[in-house]
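Peer 1: Got a sequence here, can you build the structure:
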Amino acid sequence: MRVLLLGANGFLGRYVAERLLADPAVQLTTLGRHDDADVRFDLSTGSPGALSRFLDAVHPGVVINCAGAIRANARDLTRHNTVATATVCEALRRSGCGARLVHLGCGAEYGPSPSGSSTGEDALPRPGGPYGVSKLAATELVLGSGLDAVVLRVFSPVGSGTPAGSPLGRLAEAMRRVMQHGDGDLRLGGLAVQRDFVDVQDIARAVHAASLSAAQGVINIGSGRAVKLREAAAMLARVAGFNGALHEMEPPSPGSRMIPQQATDSPGSPGAQPAPTHAPYPDGCGIWQQADVRTARDRLGWRPRIGLEESLADIWMEAACRI
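Peer 2: So this is what the prediction gives:
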């Protein structure tokens, strides 16, 4: 099976590429904006015609779209998430390759959910920020394209390579700094937020399964369990062997995120840092999100295998290497 992977150098794309390369039946070609791709092509500015001609030359049986942006202004999110997906869909319509499209969406497309609920694929999407809006628009383009296509709505990815700007990435980096200078305390805010974390290796398995299946429409990919950041922070501390105290700040308002700071004896002490503030959680999904993953089980034969503690150990291993 010949597979064309878009966005192979990204957080998720790297794991998808690794998974596909381990399958001897797969002939993998990568396409992206950087020099390490087999073919250099910017989906946000390249024309559908040029991409279509490349598809006709390579003739893949499956196209996997892991390309996109997470942290950018609304204009760039639209270019890299929505316009780029429109280019892919139009190129596939023009091409004679007849490839199946596996597109990676995200849980942020759903927006805030009632606490205690599990979000199924039939939920009405109400994204709470520009990122979710740009990804939802991309999903709608895929679903309305008439192509043989499936959208995997990935909830909160975690594991080795987790971006340093993410809540868990920031926490690991804060622990690293404290431990590097001797055990101390951390002051944390926004720990009441709950998210459905799913390991990147499990996500790669889901993408592989989707590329081999005939499933269409939207399929959630998550653990099926919401975890408080408070619980994840304590778990990461155990994994890291962090002996300091985790001081939780005042309860945050709904939709706040965790911002770690090193605790100090007094505001005027040398090296003192301001108390953490609460800012909107970057995915715009409020205080709670949990995926209903029964469709992935029934249509892809997929279940998550890797627990959060193992994912956090991978995050810490990377952070510890910087000590």
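Peer 1: drop to CA atoms for contacts and neighbour counts, all remaining ones
Peer 2: Fine.
Peer 1: For the protein, which segments count as strands?
Peer 2: 2-6, 27-32, 39-40, 62-65, 100-106, 149-154, 156-158, 186-188, 194-195, 197-199, 217-221, 227-228, 246-248, 261-262 (DSSP state E).
Peer 1: please give me the structure for this one as well, since I'd like to look at both together:
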Amino acid sequence: MPDLKKKVLVLGGNGFVGKNIALTLIKDYDVLTSSRKQEPIGSIYFDLSQKETWRNINQLDVDIIINCIGYGVVKEEQDIKEVFNTNYINTIAFYEYLGLKSPSTFIIHIGTAFEYDLTQKELYENSTNTPLTHYGMSKFLASNYLLHKFTSNNYLILRPFSMFGSFEDISKIIPALILAQKEKRELKLSNGLQKRDYFHIVDLANFINNLLKKTDLNTLPKCINIGTGSSISIKEIAEYLAPQLPSFQTSFWKWGLLANREGETEEFLNASSTGKKLGFEASDLKTKLKETISYYWNL
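Peer 2: Below is the predicted model of the structure:
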């Protein structure tokens, strides 16, 4: 059984990744989340860009900090300066602060597959790190700092591949496909043939939960890819969604009107077995897609 006294703080606990992780861990641990609001309800006031709020974290004396804060993965987040400030500059400054003020606190840093060269198909933890997006570069710089410059050994980097599920931003592909049908509006799409390593967000949360049950997190590899090891095209996902959607109309999904994103091959996936050896298990994709339809259809 997990230690019920273990205190876990999820930074970015109101976002897609953070909220799902917090809701999963709260069953077994004393879970806190952070908020940038001055008077958060049930959250700790913390703003990565405001150093005066960092002491609020230090005073909590938590055992684990899971950093899910990120900027630039959503289409509307286009400020390049903010991308690097949030994902790199302010993040490593905060980690340096933690290393001095709370050296025993263990950091789980949520990275991304975008830290790799996505023109490669099979990606391992030691694959080339030449990210071709500002988001990927900024996240890689933070990971690189932990791996090579952080004075503490109390950290772990998780690099998830393509996730979906509840609370994801509606601009992302799976919510966008569902909501276009619900709202009966046209959605411009690429050809949808690009294949990605998709898994449900709660699979990541469950993996972290299992890791926290270990007595010594420092025995783990410092960087772990999280993915299924297989890929599926966006078009294939859409083909499964279609018959599950009420009053589906083909005309609302406009395939082939957008170009694919630059810097990505037609297919990339997690080729590493490290995560699976440590207990990562992927849920049935079709079951979780059906649950995701239900969530967005009832928003």
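Peer 1: Throw the strands of the first structure into CSV and include mean neighbour count and distance to Cys285 of the first structure, thanks.
Peer 2: As requested, these are exported to CSV (neighbours: other C-alpha atoms under 10 Å; distance: least, C-alpha to C-alpha, whole Å):
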stretch, mean neighbour count, distance to Cys285 of the first structure
strand 2-6, 23, 27
strand 27-32, 19, 29
strand 39-40, 14, 34
strand 62-65, 24, 23
strand 100-106, 25, 11
strand 149-154, 25, 13
strand 156-158, 24, 11
strand 186-188, 22, 20
strand 194-195, 24, 9
strand 197-199, 25, 14
strand 217-221, 24, 15
strand 227-228, 18, 14
strand 246-248, 17, 22
strand 261-262, 22, 24
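Peer 1: Switch those over to CSV; also include distance to Ala174 of the first structure.
Peer 2: Listed next are the strands of the first structure as CSV, based on distance: least, C-alpha to C-alpha, whole Å:
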stretch, distance to Ala174 of the first structure
strand 2-6, 33
strand 27-32, 32
strand 39-40, 36
strand 62-65, 33
strand 100-106, 27
strand 149-154, 26
strand 156-158, 17
strand 186-188, 8
strand 194-195, 20
strand 197-199, 20
strand 217-221, 29
strand 227-228, 18
strand 246-248, 11
strand 261-262, 7
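Peer 1: So for Leu20 of the first structure, which of these sits nearest?
Peer 2: strand 27-32 (7.2 Å; C-alpha to C-alpha).
Peer 1: burial of the nearest residue to Val202 of the second structure once chain neighbours are set aside, as a residue count?
Peer 2: Leaving aside its sequence neighbours, Val202 of the second structure sits nearest to Asn20 (C-alpha to C-alpha, 6 or more residues apart in numbering; 6.3 Å). When counting by other C-alpha atoms under 10 Å, one arrives at 22 neighbours for Asn20 of the second structure.
Peer 1: what do you get for Asp122 of the first structure?
Peer 2: 8.
Peer 1: What's the match for it in the second structure?
Peer 2: Matched by TM-score structural alignment, Asp122 of the first structure corresponds to Asn126 in the second structure.
Peer 1: same thing with Ile219 of the first structure?
Peer 2: In the second structure, Ile219 of the first structure lands on Ile224 (TM-score structural alignment).
Peer 1: Not counting residues beside it along the chain, what's closest to that match?
Peer 2: Leu158 (5.1 Å).
Peer 1: Can you name the residues that contact the aligned partner of the one you found in the first structure?
Peer 2: Leu158 of the second structure maps onto Leu152 in the first structure, with residues paired by TM-score structural alignment. Applying C-alpha atoms under 8 Å, 6 or more residues apart in numbering, we find Leu152 of the first structure in contact with 102-106, 207, 218-221.
Peer 1: Per the alignment, Lys7 of the second structure pairs with which residue of the first structure?
Peer 2: If you follow Lys7 of the second structure across to the first structure using TM-score structural alignment, you land on Arg2.
Peer 1: So Val182 of the second structure versus Ser251 of the second structure, what's the distance?
Peer 2: Careful, residue 182 of the second structure is Lys; it's not Val. With distances taken as C-alpha to C-alpha, to the nearest Å, Lys182 of the second structure is found 13 Å from Ser251 of the second structure.
Peer 1: One more: Ser162 of the second structure?
Peer 2: 26 Å.
Peer 1: Just the buried residues of stretch 196-212 of the first structure, please?
Peer 2: 196-211 (16 or more other C-alpha atoms under 10 Å).
Peer 1: shouldn't the match of Lys7 of the second structure be in contact with Gly61?
Peer 2: Yes. Judged on C-alpha atoms under 8 Å, Arg2 of the first structure makes contact with Gly61 at a distance of 5.5 Å.
Peer 1: and the closest residue to Met1 of the first structure other than its chain neighbours, how many neighbours?
Peer 2: In space, Met1 of the first structure comes closest to Val26 once its chain neighbours are excluded; the distance is 4.8 Å by C-alpha to C-alpha, 6+ apart. As a burial measure, Val26 of the first structure scores 13 neighbours (other C-alpha under 10 Å).
Peer 1: Let me see the contact set for Val26 of the first structure.
Peer 2: 1-3, 20.
Peer 1: Would you map the helices across the first structure?
Peer 2: Counting by DSSP state H, one finds helices in the first structure at the ranges 11-21, 48-58, 74-77, 84-94, 130-143, 167-180, 200-212, 229-240, 294-300, 308-320.
Peer 1: and Gly190 of the first structure, which of those is closest to it?
Peer 2: Gly190 of the first structure lies closest, by C-alpha to C-alpha, to one member of the helices of the first structure: helix 229-240, at 7.7 Å.
Peer 1: In the second structure, what range does the closest one match?
Peer 2: The aligned range for helix 229-240 of the first structure is 234-245, by TM-score structural alignment.
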